[in-house]
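> Prediction below, plus the sequence it came from.
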Amino acid sequence: MGKIPKPQLHGLSVRRAKLWILSSLINGVLGALAFQLFYINPKKKLFRDFYENYDIEKEFETMMNKGLFDSC
């Protein structure tokens, strides 16, 4: 039988804090990247596609014919 190793008591909290900070930074960057790729970019594409074919004059005429404007 060998000796039982001594537990590490000195610097344990510092080492664990560095590990947690590093993992939280990595998770934050990955979360931001996922948000950009899966939410922001598709939303930008939807807006771009909508405004490519949007005719403001036609929309104005449609709303005016429905009687939505009191001053026109």
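Happy to help now that I have it.

> When you work out contacts or count neighbours from here on, use the C-alpha atoms and nothing else.
Fine.

> centre of the chain versus whichever strand or helix holds Val29, how much separation?
Following DSSP states H and E, one finds Val29 within helix 12-35. Centroid displacement of helix 12-35 relative to its chain, using CA atoms, centre = their mean, to the nearest Å, is 17 Å.

> here's the one I want to compare it with:
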Amino acid sequence: MSAPVLAKPQLRGLLAKCLQFYIITAFILSLGCATMYNFGVAEPRKKAYQNFYRRYGAVKDFEEMNQAGVFQYGKP
């Protein structure tokens, strides 16, 4: 009986092959994280700002703060 022949190890291009796999994987994962951040954080934040400023009245807010005594005119 003869011993099984072992496959030769890959010596040339091993780093390039591994880097190609890791670069593609990193690109796909970063794209996925950016997409999740966009739909999970950025879009709800934009909608919250739009809803706030849709109902916000600057003049009304100023009058309420003025009546509450928040502003001090000419007082040191």
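Everything's here; your move. For clarity, every value in this text was computed on a predicted model and none was experimentally measured.

> just checking, next helix/strand downstream of the helix holding Val29 of the first structure?
helix 41-52.

> Mind checking which residue lies nearest the centre of the first structure?
Centroid-nearest residue in the first structure, with CA atoms, centre = their mean: Phe35, separated by 2.8 Å.

> when you align them, which residue in the second structure goes with that one?
Aligning on TM-score structural alignment places Phe35 of the first structure opposite Tyr37 in the second structure.

> likewise Asp49 of the first structure?
The equivalent of Asp49 of the first structure in the second structure is Asn51 (alignment by TM-score structural alignment).

> go on, Leu19 of the first structure?
In the second structure, the residue paired with Leu19 of the first structure is Phe21, using TM-score structural alignment.

> Against Pro9 of the second structure, how distant is that match?
Plainly put, Phe21 of the second structure is 18 Å away from Pro9 of the second structure if you go by CA to CA, to the nearest Å.

> Could you do Gly57 of the second structure as well?
Going from Gly57 of the second structure to Pro9 of the second structure by CA to CA gives 72 Å.
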